[in-house]
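Engineer: give me a model of this one.
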Amino acid sequence: MKLLYNFLLSFLLISCSLMQPKTVRNANLLNEKEITTITQLIGKEKIAKDVYENFYQQYKNNLFGNIAKRKQKHIDIWKNILAKQNISVDENDAVTETENLKNQFISEGIDEISALRTALKIEELNLNDIYTVRRTSSKSAIREAANGVECGTKNHLFVFYRALKEKHENYSHQYISGKKFNNIVNGAVTSCGLQYD
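Structural biologist: All right, here's what the predicted structure looks like:
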C-alpha cells in the first residue's frame, strides 16, 4: 500500500509540473518581438561600425577606428543572446534593410566636423534602440546586455561630443531628451567592463 501511495504521489507531482503553462516553462525563450528587436539592434550597430570605419579611412581620426571596434563587441553581445536560442544572425544580413540609412550617414560626413556630428546622431539613435529593447523585455539576459551596451554607448556619445567641443564646434541633441543628453556629455567616461566598452 505504501509503495502504491509513493507511486501515485510521484506521478501527481510530475503531472503538475508538466501542466504548468508554456509561458512558465519557456520563460527564458525569446518571443518573436524580442528576436526581431535584437536583430534590428545588430543591424544598427553594424551600420554604426561601417560608418565609423568609413570615417576613419577618410579622416584618420583614431576615435572612429576605436569605436568601430567597440561596436563589434556590441554586435557580438546581441548575437550571443540569439545564439543561446540556436538563432544565427549574420550582421551583414541584418543590415540589408537599412543600407540606405548607412549610405545617408556616410554622405553626411563631408568633413571631420560633420562626421563627428553624424557619429553623435548615431549614438543617440542607438541609445533610443537600447531603451526600447529594455522597456519591451522582462528577460534578465536582455536587460543585462542592454544595461552594459547602454553604458558603452553613453561613453561613445561622451567622447564624440568632447572631440567636437575640442574643435570649438557645437551639437544639439536630436533623439534623446536634453536632460539625458546633458547628463551624459557633462559627465565622464564610465567603466562598463571590457565586454561592453
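Engineer: make it CA atoms for all contacts and neighbour counts henceforth
Structural biologist: Fine.
Engineer: beyond the helix or strand containing Leu12, next helix or strand please.
Structural biologist: Taking DSSP states H and E as the criterion, Leu12 maps to helix 2-18. Per DSSP H and E, the first helix or strand lying C-terminal to helix 2-18 is helix 22-25.
Engineer: report the buried residues of that following helix.
Structural biologist: When burial is assessed from 16 or more other CA atoms under 10 Å, helix 22-25 yields no buried residues.
Engineer: ok now the helix holding Leu12, how far from the chain's centre?
Structural biologist: Between the centre of helix 2-18 and the centre of its chain there are 46 Å (CA atoms, centre = their mean, to the nearest Å).
Engineer: same question, stretch 119-138
Structural biologist: On CA atoms, centre = their mean, the centre of stretch 119-138 falls 7 Å from the chain's centre.
Engineer: got the contact list for it?
Structural biologist: Here stretch 119-138 makes contact (CA atoms under 8 Å, 6 or more residues apart in numbering) with 34, 37-38, 41, 44-45, 48, 52, 142-143, 146, 149-150, 153-154, 156-157, 160-161, 173-176.
Engineer: following up with a second sequence; could you model it the same way so I can compare the two?
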Amino acid sequence: MKNVKTILGLVLAAGALFFTSCSQTDEIDESMVLADKSAAFATALGDSCTYDGEITEADVEGLLFMLEEEKLAHDVYLNFYNSYGTAIFQNIANSEQAHMTAVQTLLEGYGIAYTEPGAEGEFENEDLAALYVTLTAQGAASLVDALVVGATIEDLDISDLNQRMGATANADIIRVYGNLKKGSESHMRAFVSNLTALDGEYTNQYISDEDYAAILAGSNSRGNGNGGNGNGQGGSNGYNTAGGDCDGTGTATSNGNQGGNRQNGKNGN
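Structural biologist: Next comes the predicted model:
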C-alpha cells in the first residue's frame, strides 16, 4: 500500500523529467505491441492450481488488491488508447484483462467473495481510485508521458508482486503471481522500447537497478495466450470474470454485462 501512496507524488515529478514535445507516433515500434502478458504464460501451459493450499487473511487481502491493481493498469491503458489510438495500449490492456481473469479464477477456486470489477476508473480501493485520476492526467500531456506512465505502472506492479510472493506460502498464489510478474516485465520492455524510439526515457522507481537492468536485457516471448478454458462470458460493465486456468493462460474477453458480488462456498481464513 505504501507504494501506491508514494507513486501519487513521484509520477508528477517523473512527468517533469520525461516530458517531451515529440508527437511522432509513426516512430512507435509496432514490433513490441504484441508483448502480451498471456504470451509470457506459455511456459506454464497445462499447469493448473490445486486450490487446496492454506489461505491466510494476508493472502486474501493480497488477491483482492492485485485484482484492482491489474484493473488499474487495464483502465489506464484503455484511456490512453482512446486518447492516442496507439496499438500498444490496446494490446497491453487486453493482456491486463487476462491478468484480472487469472486472479479472479484464484479467488473463485478458493471460494473467496469479491466485488466484480466496475466501470472504467471505478475502484473499491480509494488509493487506487486516486491513482487512476493522477496517472490518466499525467498521460494526457503527451504520448511520451503516457508511455512513461505505462512503464511506471509495470514498475509498481513488479514491486508489489515481489512483495506479495515473498509474503505467502501458497503454491497456487506464487505460481500465478510469478506468471503475472513475467508479463509485467514484458510490458516494461515494450514501454521502454517505445519511449526510446521517441527519444524519451524511463528511470526505475520501485524495483532495484539490478532487476531493472535484467528486465531490459531480457526478451519478449510471443504466443496466442489461448491455453485453458478462458472463454467465460460473465462479467461486470464489460469485464470478463470466468474461465481460464489459474495460470492466466485463458483468453480474456470483454463482453460480460452482469454485476454484483461473487459469493462462493468458502472464505479465506
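Engineer: drop the TM-score for these two in here.
Structural biologist: Superposed pair, TM-score by TM-score structural alignment, normalised by the length of the first structure: 0.81. Supporting alignment: 172 aligned residues with a CA RMSD of 2.0 Å.
Engineer: quick one on the thing from earlier: among the contacts of stretch 119-138 of the first structure, which lie within helices?
Structural biologist: 34, 37-38, 41, 44-45, 48, 52, 142-143, 146, 149-150, 153-154, 156-157, 160-161 (DSSP state H).
Engineer: how many neighbouring residues does the counterpart of Glu45 of the first structure in the second structure have?
Structural biologist: Following TM-score structural alignment, the counterpart assigned to Glu45 of the first structure within the second structure is Glu70. The burial count assigned to Glu70 of the second structure is 23, neighbours taken as other CA atoms under 10 Å.
Engineer: how about Ile81 of the first structure?
Structural biologist: The tally of other residues near Ile81 of the first structure (other CA under 10 Å) stands at 18.
Engineer: to which residue of the second structure is it aligned?
Structural biologist: Match for Ile81 of the first structure (TM-score structural alignment): Leu106.
Engineer: that's a helix at that match, yeah?
Structural biologist: Yes: per DSSP: H, G, I helix; E, B strand; the rest coil, Leu106 of the second structure lies within a helix segment.
Engineer: what span of the first structure is stretch 198-216 of the second structure aligned with?
Structural biologist: Aligned by TM-score structural alignment, stretch 198-216 of the second structure corresponds to residues 167-185 of the first structure.
Engineer: and the end-to-end length of that stretch?
Structural biologist: 15 Å (CA to CA, to the nearest Å).
Engineer: in it, which residues are buried?
Structural biologist: So, applying 16+ other CA under 10 Å, buried residues of stretch 167-185 of the first structure: 181, 184-185.
Engineer: does Glu124 of the second structure count as helix, strand or coil?
Structural biologist: coil.
Engineer: burial count for it?
Structural biologist: 14.
Engineer: residues contacting the spatially closest residue to it that is not a sequence neighbour?
Structural biologist: The shortest distance from Glu124 of the second structure to any non-neighbouring residue, by CA to CA, 6 or more residues apart in numbering, is to Glu68 (7.8 Å). Shown in contact with Glu68 of the second structure (CA under 8 Å, 6+ apart): 100, 117, 123-125, 128.
Engineer: just to revisit the earlier point, got a quick PyMOL command for the buried subset of the ones in helices among the contacts of stretch 119-138 of the first structure?
Structural biologist: Listed next is the PyMOL selection for buried residues among those, using 16+ other CA under 10 Å:
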select buried, resi 34+37+38+41+44+45+48+52+142+143+146+149+150+153+154+156+157+160+161
